[in-house]
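A.B. asks: Could you work out the structure for the sequence below:
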Amino acid sequence: MDEKTVMTGAQPARDELLAELEHTRQRTRRLITSLSEGQLDVPYHPGVNPPLWEMGHAAFFYEVFVFNLLDGTPSFDPAMDDLWDSFHVEHKDRWNRELFPAREETLDYFDTIYDRVAERICAQPLTDQALYLYRYAIFHQNMHIESLIWCRQTVGYAAPSALIKERPAPGTSVVGDAVIPAGRWLVGMPGESEFFATSDFAFDNEKPGFEIDLESFAISRQQVTNREFLAFVDEGGYRKPELWSFGGRKWLETEADMALVHGRPEPLLRTPAHPVYWRWHEGQWQERLFDQWQPLNPDAPVTHISYWEAEAYCRWAGRRLPTEFEWEVAALGNRPGEPFRRYPWGNQSPDASLADMDGLHMAQNPVYDYPEAESPFGCRQMIGAVWEWTSSQFFPYDGFRIDMYPFMSTLQFGDHKVTRGGSCATSSCLIRGTYRQAYLPMRNDVFTGFRTCAL
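C.D. replies: The predicted structure is shown next:
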């Protein structure tokens, strides 16, 4: 890697980096230190990592992508490298507390690395390469903040302390579809697939941007709500094989087996009869939010939905999921030759008035809130609340170039589905309309939902 020219106007960039680094450190620390010692031993789950391992892994990532790559310095404790490296320690071994340091030792390691990164930002030239790698490591850590939040939901721990139940940006219902005209559109981040962009950071799977011709299509202005999905449940949607694809029926069988293992037998057909965190209790539908059962909010987006459930709902409703390109066009409306927008509302970074992110509201607001954040076509909440399933498989764009972290995208290509828009647990510093997240279609532990298109 060649060192690029030192950036001009570097001090504002340094200040921004230091602020984001410290904010990321404090958020991570709170998510760890608010758990009791017993809670650190979370039950094994294939979609969850132990909280302490998440913290150590994040610090190790800074070592590799800042100190190893920029300075060639060895790790803080080379004997621990294989244990913190996700590609050297098997998922099931991360639960073996005897292999890893205790909480205080891990916190000390975490803080030591963060302090060293902050010192380096202040003391060393802020080259394009350094800025890129700092951002990469900070954004990677924010991905793990999201997984720490869904870990709490999965195992039923208390909500993060940041949770706020007030509606910051109330709106009124916007039923119906937005009609997107046929035409030529821009998808992905503009420009070449370069590593060290100084202005618009993007991961490798968002690059290079390209032009695409799309037919006209109609997409829902709102995400599918709990009320709408409840109609599918009430009509026995989970028990109608004709609504489910082969993959969906296999998923139903797996979920039914898991229900029996965990003492949730379905007495007729061995299928789940409702989303994973719903229950019928004392004459009403309830939803579990972390460790609390609460009445189901009919106007909130349906959450923790697998791709197979979204697909079956669409078949029941006579609708379909959007492709990821349709989703991005509906969200951003970027056209060749016109100013490029990063968010549905323009280029202002997301905040609490524009999107449900940062673990603040946890997809509890109505789908029609945040009216100031509408897309150019009038679609609400295309950023935040829930990751939205698309019908697209996760593949590289033409001209794809593997990034600094070779496993950022490549391991997911082919068998994962694309979700878009970020969720209530996604960090707002991370998201933009071109961001592509990939999940296996059976995942319902993450904060996933969907919107639909007309056939």
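A.B. asks: hey, let's count contacts and neighbours off CA atoms from now on
C.D. replies: OK.
A.B. asks: So which residues of the stretch 1-150 of the chain form helices?
C.D. replies: Using DSSP state H, counting those that start in this stretch, the helices of the stretch 1-150 of the chain run over 10-33, 51-62, 81-84, 103-123, 128-155.
A.B. asks: Let's compare: structure for the following, please.
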Amino acid sequence: MGAGLFVPPFPASPSEKKISVEAFELDRTPVTNADFLGFVRDNPTWRRGLTPGLFANPGYLLHWSGPLDLGSDALPDAPVTQVSWFAAKAYCESKGKRLPTESEWEYAASASACRADGRRDPEFVRELQELYAQRGRRVISAVAKSAPNYWGIYDLHGLVWEWVLDYRNTIVGADDRQDGEDAEAMRFCGAKVFAGGGTNDYPAFMRYAFRSSLDGAFTMRNLGFRCAR
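C.D. replies: Sure, this is the predicted structure:
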């Protein structure tokens, strides 16, 4: 993807009006169950039941039928989910890649089908709002079934949430909450994590709120990843 300037919808400080994004490569689709199965076969320490709790919570790959068996709830060509940030990072590094930064991911995701930045396109905004309003699916669909964006990237919206390398830098981290805060509620009630900032870009608001609730060992049924370099 070409370099460019990205205007974050929720800047970290008043002075952060534009971010320079250098040219980078981003996987065209999220990492699939089949991809990740190959990884855990080659790297036994990342198999379900063998990964220390420090690096993945008990939900890690729980939707698979077994440590090396996908089963009916995890289609081979669907995005792998129930993976922690640590597992996603290890996978990308095994491929000579890395997780995308938040700015890189948002830069790519701001593109519509025909514009590098479609955030002011009413039709694109409407499509995103409809996607983010949909209820989650028990069985996640295969990748690349919808049209790619301007950069040729698939499924940045509407299929799964995705890990980014610097998720801890988003607004306020999971470790910054007051004691007793309900973690599951924080992951779905985005308004709680913002001290300020506009909400005109509702899909971006949801993404930033979601990321700010995460911890590196978290795994969720609708949270996957893709790699960059």
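A.B. asks: picking up where we left off before, need the winner for burial among the helices of the stretch 1-150 of structure 1.
C.D. replies: helix 51-62 (a mean of 24; mean count of other Cα atoms under 10 Å).
A.B. asks: residue range for that helix in structure 2?
C.D. replies: No residues of structure 2 are matched to helix 51-62 of structure 1 when aligned by TM-score structural alignment.
A.B. asks: Point out the other helices and strands that that helix packs with.
C.D. replies: helix 10-33, helix 81-84, helix 103-123, helix 128-155 (3 or more Cα pairs under 8 Å, 6 or more residues apart in numbering; DSSP states H and E).
A.B. asks: want to try JSON lines for those helices, with distance to Gly333 of structure 1 as columns?
C.D. replies: Converted to JSON lines, those look like this (distance: least, Cα to Cα, whole Å):
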{"stretch": "helix 10-33", "distance to Gly333 of structure 1": "29"}
{"stretch": "helix 81-84", "distance to Gly333 of structure 1": "41"}
{"stretch": "helix 103-123", "distance to Gly333 of structure 1": "37"}
{"stretch": "helix 128-155", "distance to Gly333 of structure 1": "26"}
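A.B. asks: between the ones you listed, which one is nearest to Tyr62 of structure 1?
C.D. replies: Distance to Tyr62 of structure 1, taken as Cα to Cα, is lowest for helix 128-155 among the helices and strands packed on helix 51-62 of structure 1, at 5.7 Å.
A.B. asks: Tell me which other helices or strands that closest one touches.
C.D. replies: By 3+ Cα pairs under 8 Å, 6+ apart, helix 128-155 of structure 1 packs against helix 10-33, helix 51-62.
A.B. asks: One more pass at 10 Å, please.
C.D. replies: Counting contacts by 3 or more Cα pairs under 10 Å, 6 or more residues apart in numbering; DSSP states H and E, helix 128-155 of structure 1 packs against helix 10-33, helix 51-62, helix 103-123, strand 284-289.
A.B. asks: That helix to helix 103-123, inter-axis angle?
C.D. replies: Counting by axes from the mean of the first three to the mean of the last three Cα atoms, to 10 degrees, helix 128-155 of structure 1 lies at 150 degrees to helix 103-123.
A.B. asks: So which residue is dead centre in structure 2?
C.D. replies: By Cα atoms, centre = their mean, structure 2 has its centre lying nearest to Glu162, at 1.0 Å.
A.B. asks: tell me the SS of the equivalent of it over in structure 1?
C.D. replies: With TM-score structural alignment as the matching criterion, the partner of Glu162 of structure 2 in structure 1 is Glu388. Assigned with DSSP: H, G, I helix; E, B strand; the rest coil, Glu388 of structure 1 falls in the strand class.
A.B. asks: so what's Glu388 of structure 1 up against?
C.D. replies: 223-224, 303, 305, 307, 310, 321-322, 324, 327, 382, 418-423, 437, 447-452 (Cα atoms under 10 Å, 6 or more residues apart in numbering).
A.B. asks: Check those residues for burial and list the buried ones.
C.D. replies: 223-224, 303, 305, 307, 310, 321-322, 324, 327, 382, 418-423, 437, 447-452 (16 or more other Cα atoms under 10 Å).
A.B. asks: how much space between Pro79 of structure 2 and Ala142 of structure 2?
C.D. replies: 7 Å (Cα to Cα, to the nearest Å).
A.B. asks: Have a look at those two and say which one is more surrounded.
C.D. replies: The neighbour comparison of Pro79 of structure 2 against Ala142 (other Cα atoms under 10 Å) goes to Pro79, with 29 against 19.
A.B. asks: Looking at structure 1, name the residue matched to that one.
C.D. replies: Looks like Pro79 of structure 2 aligns to Pro301 there (TM-score structural alignment).
A.B. asks: Look up how far Ser13 of structure 2 lies from the residue nearest to the centre of structure 2.
C.D. replies: 24 Å.
A.B. asks: Now list whatever residues contact both of Pro79 and Ala142 of structure 2.
C.D. replies: Counting by Cα under 10 Å, 6+ apart, the residues touching both Pro79 of structure 2 and Ala142 are 29-30, 32-33, 155, 159.
A.B. asks: nearest to Arg120 of structure 2, of these?
C.D. replies: Nearest to Arg120 of structure 2 among these: Asp155, at 19.8 Å, using Cα to Cα.
A.B. asks: quick one: contacts for the closest one?
C.D. replies: Per Cα under 10 Å, 6+ apart, neighbours of Asp155 of structure 2: 28-30, 79, 109, 142-149, 161.
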